[in-house]
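Only the shape, not the letters, is given here:
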């Protein structure tokens, strides 16, 4: 960009695009128990409609990331958003859970383009320190989706069924398509693209996989995502079936946690410039480990719901220090490979992270199961983080020489 600034509206649109995951799942979270009853399936099969979407998001990012390195950011982005809106309509008319799960898979594949391209655009424009702040800002914007979506879904359930919620997603998809078409410029000029065909495009991903730090941080992101997605997938059943909350009551709990996530994202933005993304990541993981194990203890002792909710809120807030800093550190050495490394991060976050909760829930969904699974994933993420820190810097893949457009000092001008 010639003026070396990024309009605030562009950052807001990028934040909305990274919200494809929450939008795809959170709007109909309050309706998930009703969906399983309407289709006559078990809770685990109902969760399959979420799992298939998460898998789609993971694979879609892995494909769309390298494609955006070769063809630029805009075309894959607009095609993916348009397809996501069409699949939302199709989901509304799914006759059974198998068809719905298949359509959700395709919906996730399409939505993955929005998530992966938004991250790649940030890396196109900012260096590591500024990128960590921008990713925090995107997470703050993205956190509004879990605030608005469950509340909207819960209220829409008064006047429609779960099918009507997918029609609402269609309208949201059309709005996002218009915003992206009008507000997102091309950030990867032709001179910096991969032009040698599918083999060279795949080679970008191979180069990323040789970077032990990037792969390690991708694992941290996946395990951190597993902690969050365990709450997302098990939460409706734990809160509604286990603790007697109504769909509307659960939507308010979910929204309160999302507001905490947004507030903590703002805190991370303020502190990361002083402490650095690596230290903020360690702090976030330490908080997550402490709060999840405390929650596991509270669940085993059958302490009041208020205690569980307080610890759950702290755990969700810690995600705001884990995800943006992990993402910035993983992408640090990859400029023209930003799409490829973003795809790897998406595969880990939505593939590894998205499968943990539903797989564990096959043995039954209880408060203790949810808490213990979150504690195990948080602990594993902390262990991997320490292992990554011990990888010598010289063993990492050679840095991509392509410079970002904006240094750390440019963020304040561009986002204000």
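That came in fine, so what should we check first? Only a predicted model underlies this, so the values are computations on that prediction, with no experimental measurement involved.

all contacts plus neighbour counts: C-alpha atoms, from now on.
Will do.

Can you classify residue 334 as helix, strand or coil?
coil (DSSP: H, G, I helix; E, B strand; the rest coil).

Next, find the distance separating it from residue 208.
8 Å (Cα to Cα, to the nearest Å).

Which residues are in contact with each of the two?
residue 341 (Cα atoms under 8 Å, 6 or more residues apart in numbering).

the more surrounded of these two?
residue 334 (27 against 24; other Cα atoms under 10 Å).

pretty sure that one contacts residue 341?
Yes - Residue 334 lies in contact with residue 341 (Cα atoms under 8 Å); the separation is 7.3 Å.

can you list residues touching both of the two?
residue 208.

residues in contact with the residue of the chain most remote from its centre?
For the chain, the residue at maximal distance from the C-alpha centroid (Cα atoms, centre = their mean) is residue 301, at 31.9 Å. Going by Cα under 8 Å, 6+ apart, residue 301 touches no other residue.

In addition, the following structure is provided for comparison:
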């Protein structure tokens, strides 16, 4: 194992890069009701816009990184992220925030996508799953701290300062990238024209094993984003939770993810990734089904959300690491960047489905969020079971 694989800085920087999606969204979740009141419009569209840009841009960056390496796209991405953050901070309308969130996402997507690709470059399948679990434990700090920081800033300043803070974080990450090694040497880079590199997506879509694992984690993330997008309104508006306490309730779920990620580091050395994925997705489905029933009969109050969502969210500590590692292990080195891009595009772009469904079918109750979650966690379990059955 080379020095950079053991390096603490390598681990921490990759964790920070992969946390960009969560941080860019979770930190301003407490501000969404306030933004909507001040700017008008639907604040959920700021998440939709971000995830749209995030999903599409990855499909472009992936093949490019297969040809020119991982570091240069990371530098460019951080510059774009900073510009987008400043644009959000200066916005005076919801439509302007949506536009700059899309721009912000074009840069932000490079970090998580190439973080996974760099893990794929450096580790074998089971080691990659262990590494992804370790990274999940560290990067979980962002979604825990994000709502607390955002809620704290709202107590002393306007929501604009949340985006100024993101701009500063982007500058710090730009400087940190200098410490990363280039994990894709020249001899392993894709050859031929860039257009032919983009054609690799056709190969990936035809790779049944890769797509089953990818769809399993994608469907799970539709459910996860339904909760992420809907939880500020459920907790703050529906149940009357104070803005500064929202971060605590949201952070409970991330603690569950961290705990399961720590456990998963041990499990992947003893069990097949496909089996772990099946078991964890079934547990998540049972928890989401309990939430659905309680929401349907309107029982349990706020605990009908807290408890089943804690169990469902915790399973992400196993599902994301195992599905990502297994999917990327099913593709050759030369298209690992494209594979990570397609995986990330579907995984994180799935939030577009969640936010649009919540906006279109909003009922002012828990039921819309509940049926979206149980439906897509169920589909995630079906994909995991299908791959496991096929061996």
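Nice, I can see it. Here the structure is a predicted model, which is why all the values come from computation and not from measurement.

What separation do you get for the residue farthest from the centre of structure 1 and residue 292 of structure 1?
Residue 301 of structure 1 is 14 Å from residue 292 of structure 1, by Cα to Cα.

And residue 134 of structure 1, by the same measure?
27 Å.

number of nearby residues for residue 7 of structure 2?
Around residue 7 of structure 2 there are 11 residues (other Cα under 10 Å).

And residue 205 of structure 2, by the same measure?
13.

That one matches what in structure 1?
Taking TM-score structural alignment, residue 205 of structure 2 has residue 209 as its aligned residue in structure 1.

Quick check: chain neighbours aside, which residue is closest to that match?
Among residues not flanking residue 209 of structure 1 along the chain, residue 215 sits closest, at 6.2 Å (Cα to Cα, 6 or more residues apart in numbering).

Please look at the one you found and residue 205 and confirm they touch.
No - between residue 215 of structure 1 and residue 205 there is no contact under Cα under 8 Å: 11.0 Å.

neighbour count winner among the two?
residue 205 (22 against 19).

any idea whether that one is helix, strand or coil?
Residue 205 of structure 1 is classified as helix under three-state DSSP.

ok, for it, nearest residue in space, not its chain neighbours?
Closest to residue 205 of structure 1 by Cα to Cα, 6+ apart is residue 340, at 5.2 Å.

Could you list which residues are in contact with that neighbour?
By Cα under 8 Å, 6+ apart, residue 340 of structure 1 lies in contact with 62, 65, 66, 69, 204, 205, 208.

Would you mark the buried spots in stretch 357-374 of structure 1?
357-358, 360-361, 365-374 (16 or more other Cα atoms under 10 Å).

wait, stretch 4-16 of structure 2
Under 16+ other Cα under 10 Å, the buried positions of stretch 4-16 of structure 2 are 4, 5, 10, 11, 13, 14, 15, 16.

does the first one really touch residue 183, like I thought?
I take that to be residue 4 of structure 2. No - Residue 4 of structure 2 lies out of contact with residue 183 (Cα under 8 Å); the separation is 9.3 Å.

The aligned partner of residue 177 of structure 1 in structure 2: which element?
By TM-score structural alignment, residue 177 of structure 1 lines up with residue 174 in structure 2. Residue 174 of structure 2 belongs to helix 160-176 when assigned by DSSP states H and E.

Other residues contacting that helix?
Counting by Cα under 8 Å, 6+ apart, 13, 16-17, 24, 27-28, 74-75, 78-79, 81-83, 85-86, 88-90, 150, 153 sit against helix 160-176 of structure 2.

Looking at these, which are in helices?
Within the contacts of helix 160-176 of structure 2, residues falling in helices by DSSP state H are 13, 16-17, 24, 74-75, 78-79, 81-83, 85-86, 88-89, 150, 153.

Show the buried residues in these.
Buried, going by 16+ other Cα under 10 Å: 13, 16-17, 24, 74-75, 78-79, 81-83, 85-86, 88-89, 150, 153, out of these.

Aligned against structure 1, show me the partner of residue 255 of structure 2.
The equivalent of residue 255 of structure 2 in structure 1 is residue 259 (alignment by TM-score structural alignment).

The helix or strand hosting that match: average distance to aligned residues in structure 2?
Under the criterion of DSSP H and E, residue 259 of structure 1 resides in helix 247-275. Mean deviation of helix 247-275 of structure 1 relative to structure 2 after superposition (mean Cα distance after the TM-score superposition for structure 1): 1.2 Å.

got the buried residues for that helix?
In helix 247-275 of structure 1, counting by 16+ other Cα under 10 Å, buried: 247-262, 264-266, 268-269, 271-273.

go on, stretch 28-40 of structure 1?
28, 29, 30, 31, 32, 33, 34, 35, 36.
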